[in-house]
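[1] Output the structure for:
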Amino acid sequence: MSERESMEYDVVIVGGGPAGLSCAIRLKQLAADNNRDIGVCVLEKGAEIGAHILSGAVMDPIALNELIPDWKEKGAPLNTPVSEDRFLFLTEKGARGTPNWLLPACFHNKGNYIVRLGDVTRWLGEQAESLGVDIFPGFAAAEVLYTEDGAVAGVATGDMGVARDGTHTPHYQPGMELRARYTIFAEGARGHLGRQLIARYRLDEGRNPQSYAIGLKELWEVDPAQSHPGLVMHTAGWPLDSDTYGGSFLYHLNDNLVMVGLVVGLDYANPWLSPFEEFQRYKTHPAIRTTFQGGKRIAYGARALTAGGLLSLPKMTFPGGALVGCEAGTLNASRIKGSHAAIKTGSLAAEAAFEALAAERSHDELTAYTSAFETSWLHDELYKSRNFKQWFKKGRTIGTVMTFVEQALFKGKAPWTLRHNKPDHASLQPAAECPRIDYPKPDGKLTFDRLSSVFISNTNHEEDQPVHLTLKDASVPVKVNLAQYGGPETRYCPAGVYEFVKDETGSDCLQINAQNCVHCKTCDIKDPTQNIIWIAPQGGEGPVYNGM
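    Okay, here's the model as predicted:
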């Protein structure tokens, strides 16, 4: 086997999303301001910057204003200011609007922008490259490197050209080591290296378990008569029951484009529930379906998101590096926004790393990052909504009422703090104890099946490579998941990756169609026995989202 080549940088950043790119930009800004030369690189597992980015998204520009004050002059694609907020509570056939004066501040979007976050991310990548950042798309970080003292010393990319049986194909190339004085992890929610770091350094001790949701999204080109650029609409209620956390978004962009999605909390109890099917059913509601009549669906995707808030944040630093953005879990679920938090934490981590580099330090803990975060406007914002998810774990009615009480009446300064200690995967109930859910068949016009949806996500994986969805114990899916929970992986996966089939003896077995995987990480989170582990496939593979 060929030895891995090695490259040295001052800072290596894993993940080319808003958090990672903002970190790189801020480092180079500080270097220029102080007449220093520092080496910064960004590794991105997607085929190009923005390929794996999927978000609602309504963006608060507060952090971008700080990072790049002249972003408008530089052509940042924030082109659709929010012009109207609507919030509906849905029943199966009806809809009840909420007056804006009754909505807590977290649901007001004046001054924000409806964006295609993939486009914003590509623009951030261009800004980073113009400042001298080395960006390597198509390279997945597969391994954390450590010093002899146990500090993070960089990462190694995965080997390329490995066959499914582990042998090397003629296209084999060994991975490369990228060593750094500091390594910043910005992989997004449930990053597979971040997960290892949290466990190794016990970064989540004393915290609430992180709480997650799955967000499913489609992009539609609608009839011009149904287009209302700047309209932001959220709903709660149907099709989800009152004990299941979630809600929808419907955002109107320019050019007759509408983004629609459903968020479902991964702490749901009924294993017969399918987030994908709930999303398709949602679009059939009388108050929703008219938007899409005469329209065309042009893109689809899904991604897990963090929803635990401030009380679920792990310690964000460790010797040699830090966690930023959704890798740490800084999304504000009450506002349904995370990109501003990603940009802010990336910037704060950059400032702490630059200070350490200027002091000629290496591989120590960036405590200045933690201190800066705790005194930032972002910490204040997350503190105000610290109980949001905990209330909704008690049901929609209690969650709705207490969110209004805390944010509208107490202005986020309620004299109580709630805790929980149950991870999402432990919430599933046995299938025999739960009502089955019968979902209607898709019509191919408004509602669709998984495979046709995966097709328009532009997802691709080389089939003859090691499966990146690994099982700790191959017997568990049948003996436990199928026997006790009715095989929930066939329903919580939004891409048709998992299916139970009969083998040559007529026995049940789990078939993993890894080539369908859209990298949402839901299986890694929701599997009731935590038997499924998501690892990065070969670099450049997975979905290629077009400005999602």
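
[2] drop to CA atoms for contacts and neighbour counts, all remaining ones
    OK.

[3] Skipping adjacent residues, who's closest to Arg303 in space?
    For Arg303, ignoring the flanking residues on the chain, the nearest one in space by CA to CA, 6 or more residues apart in numbering is Cys520 at 4.0 Å.

[4] Surely that neighbour and Lys217 touch.
    No. With contact taken as CA atoms under 8 Å, Cys520 and Lys217 are classed as non-touching, separated by 11.8 Å.

[5] what residues are shared contacts of the two?
    Common neighbours of Cys520 and Lys217, using CA atoms under 8 Å, 6 or more residues apart in numbering, are Ala302.

[6] how much space between the residue nearest to Gly325 when sequence neighbours are not counted and Ala358?
    The spatial neighbour of Gly325 that comes closest, neighbours along the chain excluded (CA to CA, 6+ apart), is Ala342 at 3.9 Å. The span separating Ala342 from Ala358 equals 24 Å under the rule CA to CA, to the nearest Å.

[7] and if you look at His52?
    As for His52, its distance to Ala358 is 34 Å (criterion: CA to CA).

[8] where exactly do the strands run in the stretch 201-350 of the chain?
    Applying DSSP state E, counting those that start in this stretch to the stretch 201-350 of the chain gives strands spanning 212-221, 231-237, 246-252, 257-265, 296-306, 317-318, 321-323.

[9] which one of those has the most crowded surroundings?
    Ranked by mean neighbour count, these are led by strand 321-323 with a mean of 30 (mean count of other CA atoms under 10 Å).

[10] Would you mind pulling up the elements that that strand packs against?
    If you count contacts as 3 or more CA pairs under 8 Å, 6 or more residues apart in numbering; DSSP states H and E, strand 321-323 packs onto strand 177-185.

[11] The structure of the following sequence is requested for comparison with the preceding one:
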Amino acid sequence: MAFDVVIVGAGPAGLSAACRLKQLASDQNQPLTVCVVEKGAEVGAHILSGAIFEHRALDELFPDWERMDAPLHVAVNDDQFCYLTNQYNAVTLEAPFIPSSLENIGNFVVSLGNVCRWLAQQAEQLGVEVFPGFPACEVLYDDKQRVCGVATQDMGRDKAGNPKAEFAAGIELHAKYTIFAEGARGHLGKQLIKEFHLDSGKQPQHYALGIKELWEIPADNHHPGKVIHGVGWPLSNTHSHGGSFLYHLDNQQVAVGLIVDLNYHNPYLSPFDEFQQMKHHPLFAQHLQGGTRIAYGARAIAKGGLSSLPRQQFPGGVLIGCDAGTLNMAKIKGSHTAMKSGMLAAEAVFDELILAHEQTAPPYDRKFKDSWLYEELHDTRNFGAEIHKFGNVIGGAMATLEQNWLSKYWRWTMKDDEPDHACLDPLSRHQPIDYPKPDGVLSFDKASSVYLSGTQHEENQPCHLKLADPTLPITQHLSQYGEPSQRYCPAGVYEIIEVDGEKQFQINAANCVHCKTCDIKDPSQNITWVTPEGGGGPSYPNM
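    Have a look, this model is predicted:
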């Protein structure tokens, strides 16, 4: 199948690019075929974010979004930032003592999945073809090594890779330009960065793991628009970085979660168990009391900022949104930046199409440098490195000083050059962490959590978690790090089991929620995440 533009991923970046392309084509009365392929069974099925939504990019894309019934219904009206000193106490920090980027009044508490479903409706009304359940598994190149489209995943292969009775081959989608918007640590984006050396001269991309639950709480405990962010305990116990959040949405729902930076050193650390422990802190427990957990999910977050942002254009396409790493971690927001990135990419690609060009490198970089997106990322470029190098207290104070008082004079850029996977220490440097057993009221186990994610995969298909060296987890990682995948995976995908007295590494691929943490944190970079059959993975309703 041939299109003018193929977009990989129906998240905020990809759908904004699709909508903007069709708007430009309509404005200039130009015929333009655009298609979006999405690996989830439906648009929004794999979308997970906090989410506090800044509507600046949406204002540009659809100025009448309020009249168009966009799912932005709950404005932030109570914004609280706390330092959790221990498991019982917290100190609320006032505005002068926290970075200005963390202020949220004027933003909205949303389900990003529902925002994407709404964007997909707008895209289809503009004439975009949206194909959920079709994961792009391969980049296609022409004879000059320019990107000319993608191929979708085969359906109906067994575990050995042999065709089953219901086998259906993937489809080649040819395009004059291809836009990649797969989200953080995109499978194809990772290949493109390597193929075209897009990260040359850049610091490594840095990531965090975000774990989130959706709760339904009693009406008398519900305060729509209330927002709480926290740092400190429990991650401070292991000198790790990250932050907690709790947002009151509509319909008596609360989103609660923990973001764990993946540059942590302690191999005994389990982000999942840190999160379950966090919910027992009185700051969060008081909001969840009497409630029912209704959804669970996890996703990696690209948080390196401007210093880690690769060159985004290449012959035949553009890398956008979290696939490139446009999230502004200083704001803990990436939806508006992803949307703007997609809109800029659409404009760059459309300029080339008007000139009757094909497979050139679109002039994205020039448009990016002239945009508020670049200005915003530049102004907060040091935030992540300050926290990583100096911790939440000193690093946070530096970020506050830089943003609130010295922004006009702060000229230098701080770098963080150690990749996340290289930060893990040997077991010998740390003591095991004794996590409390879940009580089934506020804290839970992984099995029940994965069940609430709606995750499903066809069991008899090739494993989508590839090991470069299948022996490495047992021969090296077990003695050095206690095979950390057992703990960093938030879905119980990896296990060490005994068979006939010998230890074996087991992959429960059907549990995978597509968070990509294993692809990022494995200390030997031995695990590569690839796309499973279309429609597999989590099924998030309102995440």
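
[12] TM-score them against each other, please.
    Scored by TM-score structural alignment, normalised by the length of structure 2, the superposition of the two chains gives a TM-score of 0.98; 540 aligned residues with a CA RMSD of 0.9 Å.

[13] Next one: the corresponding residue of structure 2 for the residue nearest to Arg303 of structure 1 from His336 of structure 2, what distance?
    Per TM-score structural alignment, the equivalent position to Cys520 of structure 1 in structure 2 is Cys515. Separation of Cys515 of structure 2 from His336 of structure 2 (CA to CA) stands at 21 Å.

[14] Looks like Met316 of structure 1 contacts Val324 (just checking).
    Yes. Counting by CA under 8 Å, a contact exists between Met316 of structure 1 and Val324, whose distance comes to 7.3 Å.

[15] What is the neighbour count of the counterpart of Gly194 of structure 1 in structure 2?
    Applying TM-score structural alignment, one finds that Gly194 of structure 1 aligns to Gly189 in structure 2. The criterion is other CA atoms under 10 Å. On that basis, Gly189 of structure 2 has 24 neighbouring residues.

[16] I'd assumed Gly189 of structure 2 was in a strand, is it?
    No. In this structure, Gly189 of structure 2 is helix, not part of a strand, as judged by DSSP: H, G, I helix; E, B strand; the rest coil.

[17] got the contact list for it?
    The contact partners of Gly189 of structure 2, taken as CA under 8 Å, 6+ apart, are Phe180, Glu182, Leu319, Asp323, Ala324.

[18] Now do the SS call for the second one.
    When you say that, I think you mean Glu182 of structure 2. Per three-state DSSP, the local secondary structure of Glu182 of structure 2 is coil.

[19] I'd guessed it sits against Asp323; true?
    Yes. Contact criterion CA under 8 Å: Glu182 of structure 2 and Asp323 qualify, at 5.5 Å.

[20] And the helices in the stretch 251-400 of structure 1?
    Across the stretch 251-400 of structure 1, reading from the start of the chain, the helices by DSSP state H, counting those that start in this stretch fall at 275-282, 286-289, 339-358, 367-374, 377-384, 388-392, 396-404.

[21] now swap in the stretch 101-250 of structure 2 and tell me
    With DSSP H, counting those that start in this stretch as the definition, the stretch 101-250 of structure 2 shows helices at residue ranges 112-125, 187-195.

[22] mean shift between the last one and structure 1?
    In the superposition against structure 1, helix 187-195 of structure 2 averages 0.4 Å from its aligned positions (mean CA distance after the TM-score superposition for structure 1).

[23] buried set for that helix?
    Across helix 187-195 of structure 2, burial judged by 16 or more other CA atoms under 10 Å covers His187, Leu188, Gly189, Leu192, Ile193.

[24] what do you get for the first one?
    Using 16+ other CA under 10 Å as the burial criterion, the residues of helix 112-125 of structure 2 that qualify are 112-124.

[25] how close does the aligned partner of Leu406 of structure 2 in structure 1 get to Phe404 of structure 1?
    In structure 1, the residue paired with Leu406 of structure 2 according to TM-score structural alignment is Phe410. Counting by CA to CA, the gap between Phe410 of structure 1 and Phe404 of structure 1 amounts to 9 Å.

[26] No further questions, thank you.
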